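In: This is the structure alone, sequence omitted:
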């Protein structure tokens, strides 16, 4: 147990020892959180807060089943993932069972950033190409390789966009280039990707991957128009590239009727690589890349062994399995639908009253699953 400092001492010591770019919530009057349970967090005075910020505590803070699984496995063994152990196999089986059949090979990592970085390596090795197409406003992680493909980050700093990175317009039918009144926004936005591919090829460059969150989160909760991803995948595959679906923030049943957000767009859309993280361990650091046998074999044929000391370790996999159990036992996907429906109803009532509310986001057009709102 760490020594309990006063809030003022904690702030002073943080300023002294923690990097200045590591920001905290509510900087003007920060909250010092000491414990949490379910949907609630508690400060050093015992004041209770409803947690509407965290996107990691997927089944609630300190869920007893998850804590129990972690403690039980930690008492037995936690070690390098190069030893044989059943947890990693069972977890891989459970995860791939939720995905389309061709997505059958797992690589376990420790964070969403690690997962997306590995996905880029897989894609680049597959065809020997280097260039990546990303969406405007996208964020895919904090590693150098991912800052390079995250306009949300590099457009704010002094970094210059690399020649190998191509930025396509976010498929935003509310504020974007092609809006709801356009006759075919999905084709128009997909043609922007096609144009990027053609221009790159005319310059002698070759595309390795198109990467996008299944629903863009940091970019403003953007839900692509129906058919957009299918059309993009066609252009991407024709160019010999792969489609990476980033489910790090939006996966694991958060959209309700589907376990993965990309499944909202129909059975005819299947990414080549899926990355996952954040909610996967309910706060425990675990993530994964799932891909096809063909891409995995191409990665292996390069001759470089993939080694991740802690990726897929017994404790992390025990935690991940417990999270899957809780999602199923407590019907959290059903809860997402019920609560989502209720919130959408209330938000639409407010939209009718207040011109300030420009849009209430839902994905009825593709799956009847609801999301949340955004103001103009």
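Out: Yep, it's here. No experiment lies behind these values; they were computed from the predicted model shown.
In: For the rest of this, base every contact and every neighbour count on C-alpha atoms.
Out: Noted.
In: which residues of this protein fall in strands?
Out: 33-37, 40-43, 48-50, 105-109, 131-135, 165-168, 207-213, 242-246, 273-276, 287-291, 359-363, 369-374 (DSSP state E).
In: Hey, what's the angle from the last one to strand 359-363? Just curious.
Out: I take that to be strand 369-374. Here the directions of strand 369-374 and strand 359-363 differ by 160 degrees (axes from the mean of the first three to the mean of the last three Cα atoms, to 10 degrees).
In: The structure to be compared is supplied as follows:
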């Protein structure tokens, strides 16, 4: 791999202009914002799986699922520009765009999911799903995994323990252990869910919903064995609640062997929430659901979202679906993801998990989680032109999630970068 930055084995220096930009950013945006990497990155251009920074250095982006079909894909940018140059309004006027897109999107899902409601962000989608779930069941309780992330509104921040201890979590939310890839995973997931429901009921709270990211991204990425979610889904329904599949990260062909993460488990959710990848960077998200869930909610509560489902957003969404289909990106995700996973396994850093172009590597030292090693690898790679991140309860899991257009030659650059970082540790 060609080094693109001057690297001294520890960190690189920021340009004075970037140092000044960080100071300005901190002054006006405040302390809650975070930047990736020990030395923050200042990208100014993107194309496909590549980014260029303000100094002209090129980086392989192996982390970004926001631009799921690649940075600045011409089909998506042209669709956005064409519709923005014609009309952009909201869903209280008639327009073909939201209807066409809703029909196309629902056609990728099981027939039981007959309605879709549009929002702008994954947080909004999960917030709306939560409102509908509580209205339909007449209950308040929600169960999530211990390091889940479902958004940043007040309601769903309660469901996002990965945001940190500073985010309050009320009595109506209970945490359960995430999967760990071990044997009898389905039975253990159901048992963990049952324990969370029992704990909730001690406080007189009934379960309205169990919501999870169907590959458990924030918990460390646990997509296998396929099918293990089934017993937990059956249990929440038997207990009077509903199952919400958060597909913001695993959806839209990411896992390769299925268009949606929940399809790998052979389950049909009661609701499906979607976000980032839908518009390849343009703000569009949504909730698909069984029609009976929203019947009473829709008659009693007016739903309106000024920008959710606007014609430009729907044009972006349609273009993304076109690209996935026309470029065979689900199959590409399956094929290149399997190749990438096999190459990372040969490095013997630690266990490798993944589905399609979503791969995790545990960083272990003497069999124990090593967050310092993960941080070193992530920053060494950033300083040498490849971008990934880290996740998991021990912050020791390399999180690799490139745009779906990655090819084997680019995956090899990634593998080489991980190997070089490990050797330099």
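Out: Nice, I can see it. These numbers were taken from a predicted model, which means no experiment stands behind them.
In: one step back: put together a markdown table for the strands of structure 1, with mean neighbour count and distance to residue 194 of structure 1 on each row.
Out: Below are the strands of structure 1 laid out as a markdown table (neighbours: other Cα atoms under 10 Å; distance: least, Cα to Cα, whole Å):
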| stretch | mean neighbour count | distance to residue 194 of structure 1 |
| --- | --- | --- |
| strand 33-37 | 15 | 47 |
| strand 40-43 | 16 | 46 |
| strand 48-50 | 13 | 45 |
| strand 105-109 | 24 | 29 |
| strand 131-135 | 24 | 10 |
| strand 165-168 | 20 | 10 |
| strand 207-213 | 26 | 11 |
| strand 242-246 | 26 | 14 |
| strand 273-276 | 28 | 20 |
| strand 287-291 | 26 | 24 |
| strand 359-363 | 19 | 25 |
| strand 369-374 | 19 | 29 |
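In: Rebuild these as JSON lines, extending it with distance to residue 63 of structure 1.
Out: Output for the strands of structure 1, formatted as JSON lines (distance: least, Cα to Cα, whole Å):
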{"stretch": "strand 33-37", "distance to residue 63 of structure 1": "7"}
{"stretch": "strand 40-43", "distance to residue 63 of structure 1": "12"}
{"stretch": "strand 48-50", "distance to residue 63 of structure 1": "16"}
{"stretch": "strand 105-109", "distance to residue 63 of structure 1": "22"}
{"stretch": "strand 131-135", "distance to residue 63 of structure 1": "35"}
{"stretch": "strand 165-168", "distance to residue 63 of structure 1": "40"}
{"stretch": "strand 207-213", "distance to residue 63 of structure 1": "27"}
{"stretch": "strand 242-246", "distance to residue 63 of structure 1": "26"}
{"stretch": "strand 273-276", "distance to residue 63 of structure 1": "20"}
{"stretch": "strand 287-291", "distance to residue 63 of structure 1": "19"}
{"stretch": "strand 359-363", "distance to residue 63 of structure 1": "29"}
{"stretch": "strand 369-374", "distance to residue 63 of structure 1": "24"}
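In: Residue 220 of structure 1: which of the ones you listed is closest?
Out: Counting by Cα to Cα, residue 220 of structure 1 lies closest to strand 369-374 out of these; the figure is 7.9 Å.
In: and the closest one, how far from the chain's centre?
Out: Centre-to-centre, strand 369-374 of structure 1 and its host chain are 17 Å apart (Cα atoms, centre = their mean, to the nearest Å).
In: Not counting that strand itself, show me its contacts.
Out: Outside strand 369-374 of structure 1, the residues that touch it by Cα atoms under 8 Å, 6 or more residues apart in numbering are 220-221, 255-257, 337, 340-341, 343-344, 347, 357-364.
In: do the same with stretch 45-59 of structure 1
Out: 38-42, 249, 278-283, 323, 326-327, 332.
In: Which residue range of structure 2 does that stretch align onto?
Out: Here stretch 45-59 of structure 1 aligns to structure 2 at residues 55-69, judged by TM-score structural alignment.
In: List the buried residues in that stretch.
Out: By neighbour count on 16 or more other Cα atoms under 10 Å, the buried set for stretch 55-69 of structure 2 is 58-69.
In: Just the ones in helices from the residues you listed, please.
Out: Among the buried residues of stretch 55-69 of structure 2, the subset assigned to helices under DSSP state H is empty.
In: Reformat these as JSON lines; add distance to residue 96 of structure 2.
Out: Listed next are the buried residues of stretch 55-69 of structure 2 as JSON lines, based on distance: Cα to Cα, whole Å:
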{"residue": "58", "distance to residue 96 of structure 2": "40"}
{"residue": "59", "distance to residue 96 of structure 2": "39"}
{"residue": "60", "distance to residue 96 of structure 2": "38"}
{"residue": "61", "distance to residue 96 of structure 2": "35"}
{"residue": "62", "distance to residue 96 of structure 2": "36"}
{"residue": "63", "distance to residue 96 of structure 2": "34"}
{"residue": "64", "distance to residue 96 of structure 2": "31"}
{"residue": "65", "distance to residue 96 of structure 2": "28"}
{"residue": "66", "distance to residue 96 of structure 2": "26"}
{"residue": "67", "distance to residue 96 of structure 2": "25"}
{"residue": "68", "distance to residue 96 of structure 2": "25"}
{"residue": "69", "distance to residue 96 of structure 2": "24"}
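In: on that earlier part again, could you pick out which of the contacts of strand 369-374 of structure 1 are located in helices?
Out: 337, 340-341, 343-344, 347.
In: Distance to residue 67 of structure 1 added to these, as JSON lines?
Out: Listed next are those as JSON lines, based on distance: Cα to Cα, whole Å:
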{"residue": "337", "distance to residue 67 of structure 1": "26"}
{"residue": "340", "distance to residue 67 of structure 1": "28"}
{"residue": "341", "distance to residue 67 of structure 1": "31"}
{"residue": "343", "distance to residue 67 of structure 1": "30"}
{"residue": "344", "distance to residue 67 of structure 1": "33"}
{"residue": "347", "distance to residue 67 of structure 1": "35"}
